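Chemist: only geometry, no sequence info:
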């Protein structure tokens, strides 16, 4: 069973398929990720951060660049790899760049990923990462404009269940628009290079 699958609008998917070698580091000034034209709209609907406070991906993202990934702490494969690559990418940036970018994990499994669970999970990767949870229907509504689908799978013999969700990482700019996305195979070096390029565009 595939636990994590890309879920993009057809037009964007066609762009992704045409962008060969998207996870490799590109030439200086170019991106490994895919620029969006037009950009993804970003919902202003607030979710809940690990401090229990409302957090909107538009109103509360005040840095020039915010990277958003939808995943969950019980994910057995893709989510941990993506989060580890994002954490490693942050260590590759100089302090000036690092201070101008946020990384946000929005859970796709709010029944298990409470604020008390998300906080320690993200601490393992980077204490500066932001975790968001909330009502599942609200999370689905926030994810949809960014081309991310979320469905809860059937119960497993172990008693748990799988979550099928889109695996793209979206970059939100200072105008609160999703202007670039990366796939789950993007390396930490490619993330770091792209972040530097986007911050200096």
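Modeler: Received the coordinates, thanks. No experiment lies behind these values; they were computed from the predicted model shown.
Chemist: C-alpha from now on. contacts and neighbour counts both.
Modeler: OK.
Chemist: Run through the helices of this protein in chain order.
Modeler: For the chain, the helices defined by DSSP state H occupy 10-18, 78-92, 95-98, 115-125, 136-143, 188-199.
Chemist: The residue positioned nearest the centre of the chain and residue 139, how far apart?
Modeler: In the chain, the C-alpha closest to the average C-alpha coordinate belongs to residue 69, at a distance of 1.4 Å (C-alpha atoms, centre = their mean). Separation of residue 69 from residue 139 (C-alpha to C-alpha, to the nearest Å) stands at 12 Å.
Chemist: now swap in residue 117 and tell me
Modeler: Using C-alpha to C-alpha, one gets 17 Å for the distance from residue 117 to residue 139.
Chemist: Please enumerate residues in contact with stretch 173-187?
Modeler: Applying C-alpha atoms under 8 Å, 6 or more residues apart in numbering, the contact partners of stretch 173-187 are 22-24, 32-42, 57-58, 61-66, 78, 81-82, 85, 146, 167-172.
Chemist: In it, which residues are buried?
Modeler: 173, 176-187 (16 or more other C-alpha atoms under 10 Å).
Chemist: Between residue 117 and residue 139, which is the more surrounded one?
Modeler: residue 139 (22 against 14; other C-alpha atoms under 10 Å).
Chemist: Tell me which residues touch that one, please.
Modeler: With C-alpha under 8 Å, 6+ apart, residue 139 has these contacts: 47, 106, 107, 108, 133.
Chemist: ok, of those, which one's closest to residue 2?
Modeler: residue 108 (15.1 Å; C-alpha to C-alpha).
Chemist: Pull the number of nearby residues for the closest one.
Modeler: 30.
Chemist: next up, a second structure to put side by side with the first:
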């Protein structure tokens, strides 16, 4: 999770945010026993605080695929289904996430514009990966950023922030309850922003990016990069991981060869 306070410097240091486990909703009876916190940590989602919410029903949550994967990101089995989500885009128009992104490769991220660490890191990694794609492939990719801080992230504020990254990025806002419910559909936990005793606003949110292919299924997710492991490898996913996986998502027929 990113647990960040309002800061005038939105670039911020890398890796100062805290990662928290995605909430893992039930995926149907009879599925294999799902992800445990230890497996989640091994997959790169190191936790400061964590939870594994199976809804108390005994149903099995989503499982991170343990077999060798074609992706550099964290493969998910069964894949996520695109969440049912209609919010307001930065032009003030309703945006039906499923309808607008149908048949397109889509990266979905929940964050906020005042985030000093995880959000600019993740979005910057996506930008660096996208510029490596051929123009015809880039045109098939949507990046959708859903604010977790709708009170401060007005349509204008979202547009200004996203335009500094890529003018094609979609920004969505709406009621916090609607946003929170949508995030839970893809295993991401977010909490309502709170104001601390010092007057600073704290917004805690999962930092995973969910990637959907043209078939509208999300077979892979990415955790925010938060520095280096002791062996020098990246802790979390990097722009190179996105750059490797995007062609596989855009051209699933090639991925199966």
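Modeler: It's in. Predicted model only: the values in this text are computed from it and were never measured.
Chemist: follow-up on the earlier one: who touches both of residue 69 and residue 139 of structure 1?
Modeler: residue 106.
Chemist: Residue 178 of structure 1 -> structure 2?
Modeler: Here residue 178 of structure 1 is matched to residue 218 in structure 2, going by TM-score structural alignment.
Chemist: Quick check: closest non-adjacent residue to that match.
Modeler: residue 212 (4.0 Å; C-alpha to C-alpha, 6 or more residues apart in numbering).
Chemist: neighbours of that neighbour, just the number please.
Modeler: 29.
Chemist: Surely it touches residue 109?
Modeler: No - here residue 212 of structure 2 does not reach residue 109: they are 11.5 Å apart, not a contact under C-alpha atoms under 8 Å.
Chemist: quick one on the thing from earlier: next, format the helices of structure 1 as CSV and append distance to residue 160 of structure 1.
Modeler: Below are these laid out as CSV (distance: least, C-alpha to C-alpha, whole Å):
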stretch, distance to residue 160 of structure 1
helix 10-18, 31
helix 78-92, 17
helix 95-98, 37
helix 115-125, 16
helix 136-143, 17
helix 188-199, 31
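Chemist: Can you tell me which of those is nearest to residue 4 of structure 1?
Modeler: helix 78-92 (6.8 Å).
Chemist: so what does that closest one touch, helix or strand wise?
Modeler: Packing partners of helix 78-92 of structure 1 (3 or more C-alpha pairs under 8 Å, 6 or more residues apart in numbering; DSSP states H and E): helix 115-125, helix 188-199.
Chemist: repeat that for 10 Å
Modeler: strand 65-71, helix 95-98, strand 101-107, helix 115-125, helix 188-199 (3 or more C-alpha pairs under 10 Å, 6 or more residues apart in numbering; DSSP states H and E).
Chemist: and among these, the most buried is which?
Modeler: strand 65-71 (a mean of 24; mean count of other C-alpha atoms under 10 Å).
Chemist: Give me the angle between that one and helix 78-92.
Modeler: 160 degrees (axes from the mean of the first three to the mean of the last three C-alpha atoms, to 10 degrees).
Chemist: distance of the match of residue 178 of structure 1 from residue 156 of structure 2?
Modeler: 29 Å.
Chemist: do residue 184 of structure 2 as well
Modeler: Counting by C-alpha to C-alpha - residue 184 of structure 2 and residue 156 of structure 2 are separated by 26 Å.
Chemist: ditto for residue 251 of structure 2
Modeler: Taking C-alpha to C-alpha, one finds residue 251 of structure 2 at 34 Å from residue 156 of structure 2.
Chemist: Could you do residue 37 of structure 2 as well?
Modeler: Counting by C-alpha to C-alpha, the gap from residue 37 of structure 2 to residue 156 of structure 2 is 38 Å.
Chemist: Turn the contacts of residue 139 of structure 1 into a markdown table, including distance to residue 6 of structure 1.
Modeler: Output for the contacts of residue 139 of structure 1, formatted as a markdown table (distance: C-alpha to C-alpha, whole Å):
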| residue | distance to residue 6 of structure 1 |
| --- | --- |
| 47 | 22 |
| 106 | 16 |
| 107 | 16 |
| 108 | 14 |
| 133 | 21 |
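Chemist: count of neighbours near the nearest residue to residue 16 of structure 1 once chain neighbours are set aside?
Modeler: Nearest non-adjacent residue to residue 16 of structure 1, counting by C-alpha to C-alpha, 6+ apart: residue 34, 7.0 Å away. Residues lying near residue 34 of structure 1 (other C-alpha under 10 Å) number 18.
Chemist: residue in structure 2 matching residue 34 of structure 1?
Modeler: Per TM-score structural alignment, residue 34 of structure 1 is aligned with residue 74.
Chemist: any idea how far its match is from residue 220 of structure 2?
Modeler: For residue 74 of structure 2 relative to residue 220 of structure 2 (C-alpha to C-alpha), the value is 5 Å.
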